[in-house]
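Student: Sequence isn't available, so here's the structure alone:
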């Protein structure tokens, strides 16, 4: 789903057969203005989405952006002003706020996690643990916060996880079938395989033919041992129960990437409002 498709679906969900409150109380030709205000400190995200929402609702709305995505903000800051048809501003208001508040919350939390990695070689990855049909915005927000986008969906990478391994009959069988599939279809996709213990890591090292090894639910000491064992032959990623409390310990193991679902499923939205003036 692209951004425009998401916006159209979200507006259809909200508007139905019309914003009857605005249609009944505001003259059709009324021209007004509003400004988007910050009410809580954090990292701003979603300005580009807001611009796309306003344009979809009414291309004649004039929007003046004062603060860009990725900027630290504080209470009282004015992100943007919008001028034009009052009914259009009111129709766009809730979708703009819903998107920007959640995106800014994600960007704020992500930036805090990224800052904790300072001085290490490890980069932070997001995951597919996202809100259905809102993934495009949540992935935008993690990137604005400083993380690296992992695969967007099931279609842009082969990630052989534990269930795939068990269903396929083991790691070697799963890797072999994945490689054969790519050869047969002519697709060019990276292959990553999840490992749960040292024996599985050693099997991947023996079989090869992958790009990355995912080390799932290892302790920091376990990750350090596996990074030494892999010795740069494959890109390494740590995942499983990693959050603010233990992120630094995992990063200090020398692993290439750390993925954390907490970036998108354990965040609080940033308080923003759109007010007439």
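Tutor: All right, it came through fine. The structure displayed is predicted, hence computed values, not measured ones. Numbering: from 1, shown residues only.
Student: Every contact and neighbour count from this point should use C-alpha atoms.
Tutor: Will do.
Student: The protein: strands as residue ranges?
Tutor: Applying DSSP state E to the chain gives strands spanning 31-38, 42-43, 62-65, 72-73, 78-85, 123-125, 158-160, 191-195, 212-216, 235-239, 257-259, 272-276.
Student: Let me know which of those strands is the nearest to residue 227.
Tutor: Of all these, strand 235-239 sits nearest to residue 227, with 7.1 Å by CA to CA.
Student: now the angle from that closest one to strand 212-216?
Tutor: Angle between the axes of strand 235-239 and strand 212-216 is 20 degrees (criterion: axes from the mean of the first three to the mean of the last three CA atoms, to 10 degrees).
Student: Which neighbouring elements make contact with strand 235-239?
Tutor: Contacts defined by 3 or more CA pairs under 8 Å, 6 or more residues apart in numbering; DSSP states H and E place strand 235-239 against strand 212-216, strand 257-259.
Student: another structure for you, compare them:
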């Protein structure tokens, strides 16, 4: 089986294989967010109203339809405030949510739970929003052999967890940073003087394990890249007919990735051109936050 076939096979099995991020990555993010919220004097409202010995039982609830992501960050937020807080998850990351679904039950210090509430909900809402946005495209193109991919257009400081949420939603990750792989864009070509020179410099400047992707907006640029054996090509803002022709020219010699303001409404037509991946920046930089709340238990 070719590498091209491998990356586009069985989206459902890929989603099932999502591995949680290690605590060493998550904890600094959560600590920073808690410190930002607690500021210089702590939770003045809870300090004045809620005695430290009062216990509470509260529920994390979904208030709209979506895909759940970020439970580990929410759990950390509560437990960093008070290690005695217990969070019993009713659902797991990747679960499809409906309004009124109970996500988790929290028991422990009311003071500590309220102090961590906004931080936990911010992470849950933001990451569930990313997962939900990703799923809106992943679901639309299921069956076409094409996968949706994110970009480096992430919120500063949240790249690792936003890209995790993309995986939870059924998508795949592009580069995590500038040190992952080579992506030759128009400005690199302008500085180098030509597509050929940019590729030759890149090939000479990196190790044998580093992949090289070329961004092109014309078939002429694509042909030049293929002559030099690029690993992947980013087909930027091409018409559907041009995308089809680009896929034909590549003929399995490189991974093909389309980009250019793709939405759930247009994703199917792009997938039908035969590209392996569709890159979508707004999944991480502009996805709507999913509404998740913290409510008192009735019993």
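Tutor: Thanks, I have it. Note that this is a predicted model, so its numbers are computed, not measured.
Student: quick revisit: export the helices and strands packed on strand 235-239 of the first structure to JSON lines and tack on distance to residue 130 of the first structure and mean neighbour count?
Tutor: Output for these, formatted as JSON lines (distance: least, CA to CA, whole Å; neighbours: other CA atoms under 10 Å):
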{"stretch": "strand 212-216", "distance to residue 130 of the first structure": "19", "mean neighbour count": "23"}
{"stretch": "strand 257-259", "distance to residue 130 of the first structure": "13", "mean neighbour count": "23"}
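Student: Redo the ones you listed as a markdown table? Include distance to residue 96 of the first structure.
Tutor: Shown next, in a markdown table, are those (distance: least, CA to CA, whole Å):
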| stretch | distance to residue 96 of the first structure |
| --- | --- |
| strand 212-216 | 37 |
| strand 257-259 | 28 |
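Student: and residue 131 of the first structure, which of those strands is closest to it?
Tutor: Closest to residue 131 of the first structure of these, according to CA to CA: strand 257-259, at 16.9 Å.
Student: residue range for the closest one in the second structure?
Tutor: Using TM-score structural alignment, strand 257-259 of the first structure lines up with residues 277-279 of the second structure.
Student: deepest of the strands of the first structure, which one?
Tutor: Comparing those by mean neighbour count (mean count of other CA atoms under 10 Å), strand 42-43 comes out on top with a mean of 25.
Student: Would you check the span in the second structure matched by it?
Tutor: Under TM-score structural alignment, the match for strand 42-43 of the first structure is residues 66-67.
Student: can you check stretch 86-100 of the first structure too?
Tutor: Counting by TM-score structural alignment, stretch 86-100 of the first structure corresponds to 110-124 in the second structure.
Student: do the same with stretch 147-159 of the first structure
Tutor: The alignment of stretch 147-159 of the first structure onto the second structure (TM-score structural alignment) covers residues 171-183.
Student: re earlier: list just the one of the strands of the first structure that sits closest to residue 149 of the first structure.
Tutor: The nearest among the strands of the first structure, by CA to CA, is strand 123-125 at 5.8 Å.
Student: Could I get the full set of helices for the stretch 1-150 of the first structure?
Tutor: Assigned by DSSP state H, counting those that start in this stretch, the helices in the stretch 1-150 of the first structure fall at 3-15, 20-25, 47-57, 86-116, 135-145.
Student: among those, which is nearest residue 158 of the first structure?
Tutor: helix 135-145 (18.7 Å).
Student: Quick one: average offset of the closest one versus the second structure, please.
Tutor: Compared with the second structure after fitting, helix 135-145 of the first structure has a mean deviation of 1.5 Å; criterion: mean CA distance after the TM-score superposition for the first structure.
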